[in-house]
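Colleague: what's the 3D shape of this:
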Amino acid sequence: MFARWYSEEFSSTHTFAHVETSPWEEELETAAAQLAKLLSEGAVDQADPRNFAHQVPVPSKAALLGLFMGAVYQQNQAARELSPVTSSLEDQVIESYARMLGLGQEAWGYLCSGGTSASLHAVWTHTKRAGESSVDLICSRATHVSVERIAGALKGVRLQRLDCDAHERIDVGAVAQAVKGSLVAGRLPVVVATCGTTGAGQIDPVADLVELRRTTPFVLHVDGAWGGFLATLTTTGRLGRSTRDVAALAHADSIGIDPHKMASMPVGCGVILYRDPELRELVHRQSPYVFVEGRGHSYGQLSLTMSRNGMYASAHWLQNQVCPLTAEGLGSDVEQILEGARTLADEMERAGMRLLFEPTVGIVVCVPARATMSETNAVVLQVAAECLWHDERPTQSLPTISTYRITAPAVLERIGRETGVVRDTGELHAFRMVVASPPRPGFRPHAMAVARGLTQRCTRLR
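Modeller: The predicted model follows:
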């Protein structure tokens, strides 16, 4: 499809003529063949059914086609005069996210490189509210590791990590105390809640935080990089206990989402959205050499970054045409991912593994049955070392997986109480498995085989 478009449509452009007059055609043929061999022999195949290690889905055909089509035109989203079409496409993509999340017609935002970039942009933007005062960035110990980098990079931002509850969600009572202390000190409190933690896939009590904000003022940013797409299912009744917190995303002051996770976009595509249109005026900037007035805002006027390729806007726009951000569109994929995680969790438990968290957002965390946490750690770390690298597993029956280190005292106490494992150390290492794309047909027998293979490998280490 891309080859046909490239030769029939793109061939009429000056860019095509320039690209096709390369003086290094012979060298390019040789190097391209070498690159193809390197990738085919060593790259991770994200569609490998044994690959459960990370939140990296298989990119969709529409997204790849849109990416390639946009890339060859080399459009720069920094200014509309450099990207008249792809900036308009990005406008439409941002509007689709505002609708999905229920943020209102005045919500605004832009594409970025991913969840870390989205949170960085959000905190930077909210610092403009603070004026001369400083910012307290308040989050749980389960919040993504990027908050340390963000606090270290932005002037006047101080990080406060709070203890989690027994299910590794942020403690609302602790947030209330931290916010009050911040206000007394004359600082701006910015609370970061997570919809789908990276470690265990848990959802912070966003609805309770929204209620707290009614009486105690603070800025609420939500890191929805992984679980934000559950918003496609808010009105369907399919989210169970998560419905209230996912619906509350509509009341966040800002929210970051990663289309390169559940939306099957190529890696490098993130979204940041803001509910308050007045924030846009606080960050809006001019330049003596770019930004033509009268054609609407340019994305480079609103964000930390300037140059950004329009290929992601064209990719996401094309993806939205075939799979919109609705319950019937992307919501169908999200539901399959959630069901796939529940199926994997069921089979792990049947094979003798102990589940440590409810698989709320596509992540299964489990451990082999052992008497103590230190014994569990030894087995998990040895087996996981064999299973982390996709091309170094001792047997093809083992999946590619990652691990998760649990240190929250309340979580360890709950796990000990529920599983009977003796808590003789201050941390617990667990297998972490991710269902990142809608599973293929026949997933349950496959999940059963994976669970049995992993359990048998652990058993041999007794």
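Colleague: contacts and neighbour counts: CA atoms only from here.
Modeller: OK.
Colleague: buried ones in the top helix by length along the chain?
Modeller: In the chain, taking DSSP state H as the definition, the longest helix is helix 330-350. Judged by neighbour count using 16 or more other CA atoms under 10 Å, the buried positions of helix 330-350 are 330-349.
Colleague: residue contacts, the most centrally placed residue in the chain?
Modeller: Nearest to the mean C-alpha position of the chain, counting by CA atoms, centre = their mean, stands residue 225 at 2.9 Å. Neighbour list for residue 225: 114, 115, 195, 196, 256, 257, 258, 259, 261, 270 [criterion: CA atoms under 8 Å, 6 or more residues apart in numbering].
Colleague: One more, so I can put them side by side:
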Amino acid sequence: MDEPDGGRPGLLAAAERLVAAWERRFGSSEPHPATVPDPARLAHAWEDFGRRMEDHYPFFHPRYAGQMLKPPNPVAAAGYLAAMLINPNNHALDGGPGTSALELEVLAALVGMFGLPERTLGHLTSSGTIANLEALWVARELHPNKRIVHSQAAHYTHARMCKLLGVQASAVPSTPDGRIDLDAVSDECRRGDVGTVVLTLGSTGLGAIDRIDQALALRERYDVRLHVDAAYGGFFTLLADGSEPLVDPAPFAAVRACDSVVVDPHKHGLQPYGCGAVLFADPTVARLYRHDSPYTYFTSEERHLGEISLECSRAGAAAAALWLTLQVFPLERDDGLGAILAACRRGAQRLGAVLAGSERLTPHVAPELDIVTCFARERSLTRIDSVSARMLADGMADRTDPLFLSLLTVDAPAFRTLHPGVQTDAPAARIVRSVLMKPEHEHATDWLAARLEALAAG
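Modeller: As a prediction, this is how the structure comes out:
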């Protein structure tokens, strides 16, 4: 097979050649007439589909700095396509022998990145939500009838999944800069009915990093489990290494001493949607997944991934895409994925620094990862909220020079602490939130700052 040239057409052609080679090995078969589409109907559907697909924001472009959305790297898309055309299922080994092996290699790489024990148990999932569901389910099984504590700034999936699992969830306050209040957690644990504490490594609102290193004492003092939701910020672990780390290394290093961790390759791992991961430091939690099936798990004595997963069907293509991506962009600080993450963070740091000197805007907090928040220099929360909403609408509506942003609601007490000069005449206000998760944002920060200034001016 010719070497792919690294661009989208070359990679997709390589994927098609790979599948063609597989067909040559086993022989091709004529498609059943019922599966052959009518040419006229297909042409009409494809034309209509093209029009429908135009109704999306430019996630691939630096102009999009709104939610945590970006297209997968072409390498991931090619790997996913090549495996998807075969359509393996990483449940039983006979459903995806090759891609199951790739998944195990990927998991070993993630375990190594976090510094977890070598015997850590884990698997890929269809999303971070499902990964967190499994982690909280294991927490419930290990500590039945005990509460799960999380921060008010944690992702809303934790409250939702606890409700689904029938577990009492308690949301403790977060500090004004978005971290879990460990004193409040300690107060909850002191009551003796807490089984698990959820910590966040990169919140989805501010990108704040909980002090996981300080939280380790909770487990020793109160015998609670520690679960780390690193869905968004987990891959920034790569930047915590070396003699001059780019992020505070202590919270990241503390993950290796926690009980479970979730990370989302479809965020900073360059993958398409449908790829999360959950890891358990204690491999004996496999017993909680134990189940029987009358028609699977017969082809190998090895453990099948379906025996340690709540999902009974998982796309082997997701494992293939992530494996291929990590061969090209390895989990290293100064190369591969680390270099991409460093560019994203530099862009956020640069934009935050420019906004700090702005006459019309002020940063809400200094960015820790790659999320930048700011608001108009107005005297009251009511005015701040109004200008933020207008900036969002005007940026999206501009046909010649658009900028796609998002908003974040901040309560009055946090404003009073961080910005005492602002009149808190409302319970909360929306501020502007920019997610610079594409490395291309690094070279667009001056333009982004200028557009934010112009939008604030109205």
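Colleague: of the contacts of residue 225 of the first structure, closest to residue 407 of the first structure?
Modeller: Nearest to residue 407 of the first structure among these, counting by CA to CA, is residue 196 at 18.1 Å.
Colleague: just checking, the closest one touches residue 226?
Modeller: Yes - in this structure, residue 196 of the first structure is within contact of residue 226 by CA atoms under 8 Å, at 5.5 Å.
Colleague: which residues do these two both contact?
Modeller: residue 361.
Colleague: count of residues packed around the aligned partner of residue 66 of the second structure in the first structure?
Modeller: Structural correspondence for residue 66 of the second structure with respect to the first structure (TM-score structural alignment): residue 53. Residue 53 of the first structure has 23 neighbouring residues, counting by other CA atoms under 10 Å.
Colleague: wait, what's in contact with the closest residue to residue 53 of the first structure other than its chain neighbours?
Modeller: Nearest residue to residue 53 of the first structure in three dimensions, chain neighbours excluded: residue 401, at 3.9 Å (CA to CA, 6 or more residues apart in numbering). Contacts for residue 401 of the first structure (CA under 8 Å, 6+ apart) come out as 51, 52, 53, 54, 384, 387, 388, 431, 432, 433.
Colleague: among these, which recur in the second structure?
Modeller: Here is what carries over to the second structure from the contacts of residue 401 of the first structure, by both residues aligned by TM-score structural alignment, their matches' CA atoms under 8 Å: 51, 52, 53, 54, 384, 387, 431, 432, 433.
Colleague: As TSV, these with secondary structure and distance to residue 299 of the first structure would be great.
Modeller: Shown next, in TSV, are those (DSSP: H, G, I helix; E, B strand; the rest coil; distance: CA to CA, whole Å):
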residue	secondary structure	distance to residue 299 of the first structure
51	strand	37
52	coil	36
53	coil	34
54	coil	31
384	helix	43
387	helix	42
431	strand	41
432	strand	37
433	strand	37
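Colleague: Mind giving me the PyMOL select for those residues, buried ones only?
Modeller: Here is the PyMOL command that picks out the buried ones among those, judged by 16+ other CA under 10 Å:
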select buried, resi 51+52+53+54+384+387+431+432+433
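Colleague: okay, now the counterpart of residue 262 of the first structure in the second structure: neighbour count?
Modeller: Alignment note: residue 262 of the first structure maps to residue 268 in the second structure; criterion TM-score structural alignment. For residue 268 of the second structure, the neighbour count with other CA under 10 Å is 24.
Colleague: Report the spatially nearest residue to residue 268 of the second structure, omitting neighbours in sequence.
Modeller: With CA to CA, 6+ apart, the residue lying closest to residue 268 of the second structure is residue 235, at 6.5 Å.
Colleague: OK, contacts around that neighbour?
Modeller: Residue 235 of the second structure neighbours (CA under 8 Å, 6+ apart): 263, 268, 269, 341.
Colleague: which position in the first structure aligns with residue 279 of the second structure?
Modeller: Under the alignment (TM-score structural alignment), residue 279 of the second structure maps onto residue 273.
Colleague: what's the average distance of the helix or strand that match falls within to the second structure?
Modeller: Assigned by DSSP states H and E, residue 273 of the first structure belongs to strand 270-274. On superposition with the second structure, the mean distance recorded for strand 270-274 of the first structure (mean CA distance after the TM-score superposition for the first structure) is 0.7 Å.
Colleague: I'd like to know which elements that strand is packed against.
Modeller: Packing partners of strand 270-274 of the first structure (3 or more CA pairs under 8 Å, 6 or more residues apart in numbering; DSSP states H and E): helix 84-101, strand 108-112, helix 115-130, strand 254-257.
Colleague: ok, the nearest residue to the match of residue 279 of the second structure once chain neighbours are set aside - how many residues close by?
Modeller: Nearest residue to residue 273 of the first structure, sequence neighbours excluded (CA to CA, 6+ apart): residue 109, at 4.2 Å. Residue 109 of the first structure: 27 surrounding residues under other CA under 10 Å.
Colleague: what about the helices in the stretch 201-350 of the second structure?
Modeller: 212-222, 249-254, 265-268, 316-328, 336-356 (DSSP state H, counting those that start in this stretch).
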